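# missing the sequence, but the structure's below:
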């Protein structure tokens, strides 16, 4: 008996069926069977299924004598399935890499629930990147598995069957099958969710659902929705114990019917009045007391549908659209006038002479003071005091900027003046400014590249979605200098971001502080973060997952903190694209949210060890020469979506944990700072931190501003002494104290 039965109905999908079946059979989790149902398709679908069955014994072909529609085809596949759990795919869909492994792991974590609800992304037929709206109902916070009444919001998710993995015995016990007609997934989904004893969620895109061009226009098949909702309410009537769900499903019905009617491209024009009349009759028959009160605008839409006021609905819809357009028009007009004035101002500034004594800096598109541009700004003021520096940041970040540095808000007239007339422009993101003759543009980037970047993202649609590669290459053409920390960074960037720039392989400027800080400063940082003097502080900094629309913490930080014990404190820092703290509901007092802290370098200094996955902060931390532990629990999915330049399993900076249990074990056994971990870190540091001796920023300024070639020599790694962590000082051997001199006694002489 296989673990999974993947059921694929196929009808007129010959162009996509190969990719669909391959996506299942090439999963890293192989304990599966593929039940492919040829719904009497007039094209080559049947032959394709037979071809796959001939070469892989896990494929079980099912051929129907006549076309019966996707619901009946799924039922036929379900009758042949023998797996513990059942998944459904349409013939044009694909499983994402590692999806079955993620599903299997989540089922095990949550105690084998009846239903697991996971995410999907829609792939437009036009070839655009997949789109997945945020679905907070899938966040795996709180207890799991749970009863349906604990999360009624799941009923508002798309009713697509390919978003659910169901226990086969549960479906058979409840007699749940797909009805005929279109919108057949509506009654099936509600019946599944309402009768399940236990449900769990997985916040991961497991399926890419292909939207097809044919059949996407107006059609009367959408009238089937009324019969499907009649089945839903008949199912509730048959099961009195589910009566409490009637008000919730009534509102869901009204929302669905209203959405279908509001979409102008789904219903034939001649049938719109009929559709509204049928919707009115359905809602009148099944209106239930206690229905949740929706917002006013939604109540109005529901009332018009329920009353069948077709012309009134259309009139209000058109009037509302016109009002919104008018309001947007006024806002756009004001914005256009301001933009025109700023463009004129910028053009005037571009024709005025450059300020030879000005330098402007920016990091992360207008975030606070820090990273490599921050280290260089300080070095400019120290080593080139004749230059006046300015920092571009949004007003909420102005408090992070030193007093001696001018503050500039993005988009203001001062902003355009600074970009147009400053002699030096320093940034860490590839923004394409207008490059004037005589202007010097320094690109610092924000760390050593581990994840694929630049032109390599062309083959990574999940990671490269929305990237304008022409604009990216145009920006590279404006750079005079690119700051590089090591040979690896130099070779990668010059290949994936080609340009006429000169690479300054001088080290990572933001890491200079690691060699310059003192133990007293580390102590003050720890006190400011509330870290007890005796505690071991772990900085946990995971990276962004391109294959997830909604980011979640890969670790249960509450559980990790509990198992590690009171001697450990976790400093949790989310990636800047995460959008919020890592553990917003953390209960342990030993978890400190440092996502909003302005300086990751200060967090590194305050910590005793780093736990990360694919974040480039590991290269910086190696220069600090403190323990690093990698938590790599989704390596296959991450490699498929983004890819890495360094094989971390072959060349890690320290111990590697593949699960939460292994991570806890590494710390509780002391392996995190053992001799083997130290050896790995030493080799990693030698390769990726050859120039991080505390003077990288100085070397950049001397070369860029003064044109010096005889730069300060690099201190060899063996002679560097980065400030030790508090834990290292606490576990250092006690110094030998000489005994006080005393006169020799007779016994001594004898």
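Received, thanks. Every value quoted in this text rests on a predicted model; they were computed, and no experiment measured them. Residues are numbered from 1 along each chain as shown.

# drop to CA atoms for contacts and neighbour counts, all remaining ones
OK.

# residue 347 sits in which helix or strand?
Assigned by DSSP states H and E, residue 347 falls within helix 310-350.

# against which helices or strands is that helix packed?
helix 272-286, helix 296-307, helix 413-421 (3 or more Cα pairs under 8 Å, 6 or more residues apart in numbering; DSSP states H and E).

# the spatially most central residue of the chain: what secondary structure?
The structure's the chain has its C-alpha centroid closest to residue 545; by Cα atoms, centre = their mean the separation is 3.6 Å. Secondary structure for residue 545, judged by DSSP: H, G, I helix; E, B strand; the rest coil, is coil.

# same deal with residue 423?
Under three-state DSSP, residue 423 falls in the strand class.

# is it true that it touches residue 440?
Yes: look at residue 423 against residue 440 with Cα atoms under 8 Å: they come within range, at 6.1 Å.

# and the two? which has more neighbours close in?
Set side by side, residue 423 and residue 440 show more neighbours around residue 423, with 23 against 20, by other Cα atoms under 10 Å.

# okay, now the one to match up with it:
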């Protein structure tokens, strides 16, 4: 008997079915059966199902003789299920990696409840992924399992069958089945939740709910949307047959009215000319199931009144008035914004007529971010070595808490910011072009590039359109012409930037100011950082930071992080900084994979880690200054090099051990090669080339040169006297685990 019976009905989803089935069969938790139901689909769905059944014995194909619809097709799958738990998945949706492992662990933790509710994310055809907006209702705080009365907010979640796992014995005992017709999930979801004796939640995205550009039922204009009335009749009939559930009638009545309004107001569901008839049916439904005492928020009372009285013309009038009001509001806001721009422009021009203040420095970073990077290191050095100079930082208000107390906070685009932009004698930024800046004679702009250029940059990207995207090279050179100094860390960076970003600036090859902390931090500081990140004492923390694939619109999966830490054992922890184009946090099935993709300070993560795993990221040049192990891993080397272009191929001049596959990466850490003698020799050669000036005093040298004019050449600490802060965890002398010679299959 398998743990899970995953039921996938398929009808006219041949373009998506293969990805759906693969997402189930490649789960790291293999104890499952996949019941794929071909609902007499006229396309190739049946053939795809048979193909998978021939390759994997866990696939149980079901071919229905006639098309019966989504609900009855699920019933056909349930009739053949033998697993402990039922999991439903539509043929165009997918399970996320390790979803069933997380579900199985949560079921075990909560004592096998009747229903486990988990989260989902909408996956749009553009590549964007957006998590459920009410995911907070799935928070795993408090006792579990529980009854619906303890967490009634679960009724406010999307009423679908595929965001839950159901104990099969419970479903069969209560006789739950899906009805035919549209909105078949409604008379399934509510009765199941109300009847379940034990419920648990899993605050993790387990399903990607595909938002198709065309073809989805909810985006199909049809008279069949009138079937929603019959589905709610079934819900209230269930309440009539079970008096013990009467307490839920007011809540379900309000959910029904909200759902009917959704169907009525969506422009792509009801056929033209049928809205008045729909609202009349809704009025009859309202009167038939009206429940006195059902709470209605003040903001929705007007909408509920429209349903109660069937006021179709009133609704059209109100909608027209609302549209006119919104348009008037937009015009008013546009006029105010225009007036504000005119006034601020006049203010900036006036400030440029006043003398420059040689005791003022303005700092900013890309995207008006918080305190960090080279500008932060230089700002700190200004306060230490030029205390007579005032510093100000321009960033968004929500990031002001990241700034030191002694630094003035400015909001970009305000009068105070424009004053500083016009009057400050010194500007420090890692941006190519400072928005709004009209550089004055006598102003000094110090540019700090974002990293060592291993891949093509600047004008060389003209021949790499996939990586350049929408780069405006004319504006790029306008920004370069404003630079007076460019801070670099090594000769390769100096020569590359002077060629691909040609200008009249002076290059200060003084080292990387942002890595000064690697030499000034103490072991106690490192211990505090690790504790804040949740790294256990004695654990080996691996920072995983691959380069973004900016030539791709969709994310690329480079490592199965859960599998890596599972194979390496409990001593290892992964700090994952894998790029997330959707901005959502990475889901993890264990506490040994820590998502740090949103952490604001990359240097902090370097200090807290014991080793770095990367591919083409310039971070390896910064990290080499720590003299800690670096391991390279990439399975798309040729694709990256072809699309992005490389000045330096790390595989020909590596900073440590090299892995061409996930299993080889596991073996490198398991066998100890990540910190072996050869890796140490490679890292030393890499440091000599890319970290010749990184000694903890780079920011001081820049400040003394630019602000104080004390010297023109770097005065660095001799290599033999440089002592970066050591890693917290010691390297193992023996292999942690032994691996079989062949890759394991999960």
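Received the coordinates, thanks. Keep in mind that what you see is a predicted model, and the values were worked out from it rather than measured.

# quantify their similarity with the TM-score.
Here the TM-score for the pair of chains, by TM-score structural alignment, normalised by the length of the second structure, is 0.67; 637 aligned residues with a Cα RMSD of 6.0 Å.

# still on that earlier bit, the helix holding residue 347 of the first structure vs the second structure, average distance?
Taken over the aligned residues, the distance from helix 310-350 of the first structure to the second structure averages 3.5 Å (mean Cα distance after the TM-score superposition for the first structure).

# from the chain's centroid, how far away is that helix?
How far helix 310-350 of the first structure lies from its chain's middle: 32 Å, per Cα atoms, centre = their mean, to the nearest Å.

# after that helix, which helix or strand is next?
Next along the chain after helix 310-350 of the first structure, taking DSSP H and E as the criterion, comes strand 355-362.

# post-alignment, that following strand versus the second structure, mean distance?
Relative to the second structure, strand 355-362 of the first structure is 4.9 Å off (mean Cα distance after the TM-score superposition for the first structure).

# name the helices or strands packed onto that strand?
Taking 3+ Cα pairs under 8 Å, 6+ apart as the contact cut, strand 355-362 of the first structure packs with helix 371-383, strand 388-392, helix 413-421, strand 422-427.

# in the first structure, which strand is the longest?
Of all segments of type strand in the first structure, defined using DSSP state E, the longest is strand 199-210.

# what range does the next helix or strand after that strand cover in the second structure?
Following strand 199-210 of the first structure in sequence order, the next helix or strand is helix 224-238 (DSSP H and E). Using TM-score structural alignment, helix 224-238 of the first structure corresponds to residues 227-241 of the second structure.

# show me which residues of that stretch are buried.
Going by neighbour count (16 or more other Cα atoms under 10 Å), the buried part of stretch 227-241 of the second structure is 228-236, 238-239.

# now it, how far from the chain's geometric center?
Per Cα atoms, centre = their mean, the centroid offset for stretch 227-241 of the second structure relative to its chain is 39 Å.

# residue contacts, the closest residue in space to residue 11 of the second structure that isn't next to it in sequence?
Sequence neighbours aside, residue 41 is the residue nearest to residue 11 of the second structure in space, at 4.8 Å (criterion: Cα to Cα, 6 or more residues apart in numbering). Counting by Cα atoms under 8 Å, 6 or more residues apart in numbering, residue 41 of the second structure makes contact with 10-12, 67.

# circling back: closest to residue 450 of the first structure out of the helices and strands packed on strand 355-362 of the first structure?
Residue 450 of the first structure sits nearest to helix 371-383 of all these, at 17.1 Å, using Cα to Cα.

# what sits up against that closest one?
In contact with helix 371-383 of the first structure (Cα under 8 Å, 6+ apart) are residues 361-363, 387-389, 426-428, 444-446, 508-510, 512, 599, 697-698, 700-702.

# among those, name the buried ones.
Those of the contacts of helix 371-383 of the first structure that meet the buried threshold are 361-363, 387-389, 426-428, 444-446, 508-510, 512, 599, 697-698, 700-702, by 16+ other Cα under 10 Å.

# how much space between residue 492 of the second structure and residue 498 of the second structure?
Going from residue 492 of the second structure to residue 498 of the second structure by Cα to Cα, to the nearest Å gives 10 Å.

# tell me the strands in the stretch 1-150 of the second structure, going along the chain?
For the stretch 1-150 of the second structure, the strands defined by DSSP state E, counting those that start in this stretch occupy 4-10, 32-38, 59-63, 85-88, 94-95, 115-124, 129-131.

# as TSV, those strands with mean neighbour count and distance to residue 594 of the second structure would be great.
Putting the strands of the stretch 1-150 of the second structure into TSV (neighbours: other Cα atoms under 10 Å; distance: least, Cα to Cα, whole Å) gives the following:
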stretch	mean neighbour count	distance to residue 594 of the second structure
strand 4-10	27	27
strand 32-38	26	28
strand 59-63	20	34
strand 85-88	23	27
strand 94-95	23	21
strand 115-124	21	19
strand 129-131	19	19
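
# that older thread, closest to residue 706 of the first structure out of the helices and strands packed on strand 355-362 of the first structure?
Nearest of those (Cα to Cα): helix 371-383, 9.9 Å.

# the closest one vs the second structure, average offset?
By mean Cα distance after the TM-score superposition for the first structure, the fitted helix 371-383 of the first structure averages 3.5 Å away from its aligned residues in the second structure.

# can you pull the buried residues of that helix?
Buried residues in helix 371-383 of the first structure, counting neighbours by 16+ other Cα under 10 Å, are found at 371-381, 383.

# check these against residue 338 of the first structure and report the nearest one.
Looking at those and their distance to residue 338 of the first structure, the nearest is residue 373, at 29.6 Å (Cα to Cα).

# need the counterpart of the closest one in the second structure.
Checking TM-score structural alignment: residue 373 of the first structure goes with residue 375.

# quick one: residues contacting residue 709 of the first structure.
Applying Cα under 8 Å, 6+ apart to residue 709 of the first structure gives the contacts residue 703.

# what about residue 648 of the first structure, how many residues nearby?
Counted with other Cα under 10 Å, the neighbours of residue 648 of the first structure add up to 17.

# name the element it belongs to?
If you go by DSSP H and E, residue 648 of the first structure is not part of any helix or strand.
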